[in-house]
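In: I would like the atomic coordinates for the input below:
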Amino acid sequence: MGDRLDEIMILAKSRDVADRERLLIRLVDMCNGRPDDLRTPRVQDLLSQVFFYLVFQAEHDIRMRLAENIASSDWAPSGLINILAFDHIEIARPIIARSPILEDPDLIRIMVEATLEHQIEVARRRDISVSVVEAILKAGRPEVLKALAENETARVSHDHLAELIQRSKDIEGLRSPLAEHVGLNAELASYLYTWVGVALRKSLAS
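Out: Model (predicted):
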């Protein structure tokens, strides 16, 4: 650990872009190796300060690699994760998809404030809750609704599915994923049947 800290201190004093990238990766590796030591408020505050300082100076490609490396980590500071979740979509995508740090209010905030591409990633995230599903339905953007209809792990209730089917009357892209949805029952299938094409009617009838 002493050698690693010495290396980190040397890299921290460098202004070279490659050294900053190595510094971020060394910090992530060190944190991944000792996650149980990183959950106290004092350590989280210190980590936040260090990572914020580095991330705000980091190039796009470095932030992208950082996001990929910490996307699944449960030790990462919440503030850092939320900043990366609003970054360019290439950086935000793994964070939105996998970060256990993101909670429902964070995901709903992305639905309200972020770009269409970010919202689509929220709709694709595994096991999104009822609250997030309702935020997606409230926003009502066709591309995001399609991503939700394709997400079979989302907590979509009977009423949510009925609302998606109603909207598919005007949004053709919803019809095919809804026809294959695991929550579709005979009652809902009969509603969908009235405005789909011949191929999907055959599938629904069967």
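In: CA atoms for contacts and neighbours, from now on please.
Out: OK.
In: In contact with the residue nearest to residue 189 when sequence neighbours are not counted, which residues are there?
Out: Sequence neighbours aside, residue 204 is the residue nearest to residue 189 in space, at 6.3 Å (criterion: Cα to Cα, 6 or more residues apart in numbering). Taking Cα atoms under 8 Å, 6 or more residues apart in numbering, we find residue 204 in contact with 179, 189, 193.
In: Near the first one, how many other residues are there?
Out: Close neighbours of residue 179, defined as other Cα atoms under 10 Å, add up to 22.
In: again, but for the last one
Out: Summarising burial for residue 193: neighbours were counted as other Cα under 10 Å, giving 19.
In: now it, nearest residue through space, not along the chain?
Out: Counting by Cα to Cα, 6+ apart, residue 193 lies nearest to residue 201, which is 5.8 Å off, once chain neighbours are set aside.
In: if I look at the one you found, how far off is residue 170?
Out: According to Cα to Cα, to the nearest Å, residue 201 and residue 170 sit 17 Å apart.
In: host element of residue 160?
Out: Assigned by DSSP states H and E, residue 160 belongs to helix 158-167.
In: hmm, who's touching that helix?
Out: 134, 145, 149, 174, 175, 178, 183, 184, 188, 191, 192.
In: I figured the fifth one hits residue 196, correct?
Out: Same thing as residue 175. Yes: at 6.7 Å, residue 175 counts as touching residue 196 under the criterion of Cα atoms under 8 Å.
In: Compare neighbour counts for these two and give me the winner.
Out: Between residue 175 and residue 196, counted using other Cα under 10 Å, residue 175 has the larger neighbour count: 24 against 18.
In: Quick one: residues contacting the spatially closest residue to the more buried one that is not a sequence neighbour.
Out: Spatial nearest neighbour of residue 175, chain neighbours left out: residue 168 (5.7 Å); criterion: Cα to Cα, 6+ apart. Going by Cα under 8 Å, 6+ apart, residue 168 touches 174, 175, 192.
In: now residue 98: how far from residue 169?
Out: From residue 98 over to residue 169 the distance is 33 Å, taken as Cα to Cα.
In: for residue 115, same thing?
Out: For residue 115 relative to residue 169 (Cα to Cα), the value is 25 Å.
In: how far out from the middle of the chain is stretch 42-55?
Out: In terms of Cα atoms, centre = their mean, to the nearest Å, the centre of stretch 42-55 is found 22 Å from the chain centre.
In: for comparison, sequence B:
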Amino acid sequence: MIIREFLTRTQNGSANHRAEAAAVLARTYLYGNLTADEAWETKTALLTILDDPSPVVRRALAETCAASARTPRPLVVALSCDVPEVARLVLARSPVLTDADLVDAAALGDETTRAVIAARHHLTHAVSGALAEIGEPHILVVLARNPTAKITAGRMLRMLERHGDDAALREALLTRADLPPEVRHAIGLAVADALSDFVTHRGWLGAERCDRLSREAGERVALEACGGAGAAAVARLVAHLRTTHQLTAGLILRAVLSGRIDFALAALADLSGQDHAGVARAMRDPRSFADLHARAGLHDALLPAMQAAVSAWQAVSRRPAANRGAGLSRQIIECAISACDDLPGPDMHPVRALLNRYEAEAARDEAREVARAIAAEALARENARRDAQAADAAWRAALDSQRRTEFAPSAGEAEIIPVAEIVATAAAAEPQNPVGAILEALPDQILAWYRTDEPEMDPETQAATDAVLDGLGESLLDHFRASQDSAAPAAEAAEPDSVVKIAA
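Out: Predicted structure coming up:
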């Protein structure tokens, strides 16, 4: 019934109309509460849409069904084999597709389809391995930058083996949080090879010298890759170096001279077949260490230098801040050189030359560290000086702005200025009475506040006062008049002082 009704309504419709109907039918199947018979009919109707000649209809169906786990598997597989613009929608998100489906799609698809598969969420080891074998550099970059993709160390090494000269791939691999030490070492070797080829093509250095520099750079990278890695990761790196014929006696000696005893212990355990505990005990006893050295297959000429280096490391490790990472320690190198200086024999010349190169390298590393510290200190002082100058300039600008704001004349003050000039002109014209000019310039409110004139008395009050005074005796009146006469000069003397105070 559903199939018949769907075909009837969409048979003569346009492509957009059919696409809309296909999306509605797909949503009904995925999210509708259908019975078993209705679900079967709806599923059959969806499969018939695959024969629609317009890719617009199939694309609408893929967009609706791509992210759902309830989509019928035959429908998803068919859409994944459709034209690329339809297949990529399903290959990018569909949880129904298996690893075999994705590997097959990657093998048969174009580069854009492979890039879509490489960016899938939670990509498995099988699919990542297939892409590592057939993918182009930009596809491998997408795969390496996918943090949820599961990639084994072997597949990462295969990616570097195929396209290790691609800088974008190396950078993408270095951003991964699960990067194994052996892959980090391989990336360092790829960078060293690229620089060596550049220098050789330029004619700046000979091929043999570039090869030795690349080998020494690979040794430093191998020791730096051990930083922060556990014992299992270091053992895996040692096994990788031994398999690729890069685990040499010079690398083990460099590890001891650099204080990387964990790497040296793992290397000696791998070469001798002993466990780590036995190797650690042998390194504390000179006679046992000689047996371990011979069992590991190292040259006898290296034994004095190794023994002296191990003894010096044991002494240096007791001091604080003795670990220098992957850098060589000049104290340990000097002990090894002293142990080899008095030994005769032509076999010791290569050992002395190797130790001398290590000593020069350690001296250069120390010089670089000192130069960096001096440059950092100078830069900090210069930044502090510039910050102080900027703060001082900002403070001065703020102070000038505040002064201009506070002391700027207002509109009322601008109107008073001519009056002050008039008062000053009047004072200059009448220098004989400056106090009077000042008093005339003062407002009436101020003069009224300082005015000391006696208020006029009421006539009735004055008459009553005169009657009382007339009734007093002559002697008492004489005494009162005398007191009034003495108070008058004092008042006259005090009046100029008050005038002066007012003027002031």
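In: Got a TM-score for the two of them?
Out: The TM-score (TM-score structural alignment, normalised by the length of the first structure) is 0.77; 196 aligned residues with a Cα RMSD of 3.3 Å.
In: thinking again about what came up before, read off where the helix holding residue 160 of the first structure ends up in the second structure.
Out: Counting by TM-score structural alignment, helix 158-167 of the first structure pairs with residues 153-162 of the second structure.
In: Also stretch 60-70 of the first structure?
Out: The aligned range for stretch 60-70 of the first structure is 55-65, by TM-score structural alignment.
In: Of all the residues in the matching stretch, which ones are buried?
Out: Under the neighbour-count criterion of 16 or more other Cα atoms under 10 Å, stretch 55-65 of the second structure has 55, 56, 57, 58, 59, 60, 61, 62, 64, 65 buried.
In: ok, those residues vs residue 450 of the second structure, which is closest?
Out: residue 64 (97.1 Å; Cα to Cα).
In: and the nearest residue to that closest one once chain neighbours are set aside, what helix or strand is that in?
Out: Of all residues not flanking residue 64 of the second structure in the chain, residue 23 sits nearest, at 6.1 Å (Cα to Cα, 6+ apart). For residue 23 of the second structure, the host element (DSSP H and E) is helix 15-31.
In: quick one: that helix aligns where in the first structure?
Out: Taking TM-score structural alignment as the measure, the first structure aligns residues 17-33 with helix 15-31 of the second structure.
In: Superposed on the second structure, what's the mean shift for that stretch?
Out: The superposed stretch 17-33 of the first structure is, by mean Cα distance after the TM-score superposition for the first structure, a mean 1.7 Å from where its aligned residues fall in the second structure.
In: returning to what we had before: of residue 115 and residue 169 of the first structure, give the one with the bigger neighbour count.
Out: Higher neighbour count among residue 115 of the first structure and residue 169: residue 169, with 16 against 13, using other Cα under 10 Å.
In: now that one, what's its secondary structure?
Out: When classified by DSSP: H, G, I helix; E, B strand; the rest coil, residue 169 of the first structure comes out as coil.
In: Could you pull up the residues touching the residue nearest to the spatial centre of the second structure?
Out: With distances taken as Cα atoms, centre = their mean, residue 175 lies nearest the centre of the second structure, 13.4 Å away. Contacts for residue 175 of the second structure (Cα under 8 Å, 6+ apart) come out as residue 145.
In: What is the equivalent residue in the first structure for it?
Out: Aligned partner of residue 175 of the second structure by TM-score structural alignment: residue 180.
In: From residue 169 of the first structure, how far out is its match?
Out: Distance of residue 180 of the first structure to residue 169 of the first structure, computed by Cα to Cα: 16 Å.
In: do residue 142 of the first structure as well
Out: Taken as Cα to Cα, the span from residue 142 of the first structure to residue 169 of the first structure is 12 Å.
In: Kindly report the same for residue 86 of the first structure.
Out: Applying Cα to Cα to residue 86 of the first structure and residue 169 of the first structure gives a distance of 33 Å.
In: what do you get for residue 206 of the first structure?
Out: 21 Å.
In: name the helices or strands packed onto the helix or strand just after the helix holding residue 160 of the first structure?
Out: Moving toward the C-terminus from helix 158-167 of the first structure, the next helix or strand (DSSP H and E) is helix 175-179. Where contact means 3 or more Cα pairs under 8 Å, 6 or more residues apart in numbering; DSSP states H and E, helix 175-179 of the first structure is packed against helix 142-150, helix 158-167, helix 186-193, helix 198-205.
In: now the first one: how far from the chain's centre is it?
Out: The gap between where helix 142-150 of the first structure is centred and where its chain is centred comes out at 14 Å by Cα atoms, centre = their mean.
In: if we can go back for a sec, mind listing residues that contact the match of helix 15-31 of the second structure?
Out: Stretch 17-33 of the first structure is contacted from outside by 4, 8, 11-12, 14, 38, 51, 54, 58-59, 62, 66, 69-70, 73, 75, using Cα under 8 Å, 6+ apart.
In: Residue 99 of the second structure matches what in the first structure?
Out: Checking TM-score structural alignment: residue 99 of the second structure goes with residue 104.
In: can I assume that match is in contact with residue 130?
Out: No: Residue 104 of the first structure lies out of contact with residue 130 (Cα under 8 Å); the separation is 9.4 Å.
In: Near residue 163 of the first structure, how many other residues are there?
Out: Counted with other Cα under 10 Å, residue 163 of the first structure comes out at 12.
In: cool, and residue 389 of the second structure?
Out: Neighbours of residue 389 of the second structure (other Cα under 10 Å): 12.
In: And residue 353 of the second structure, by the same measure?
Out: Using other Cα under 10 Å, the number of residues around residue 353 of the second structure comes to 12.
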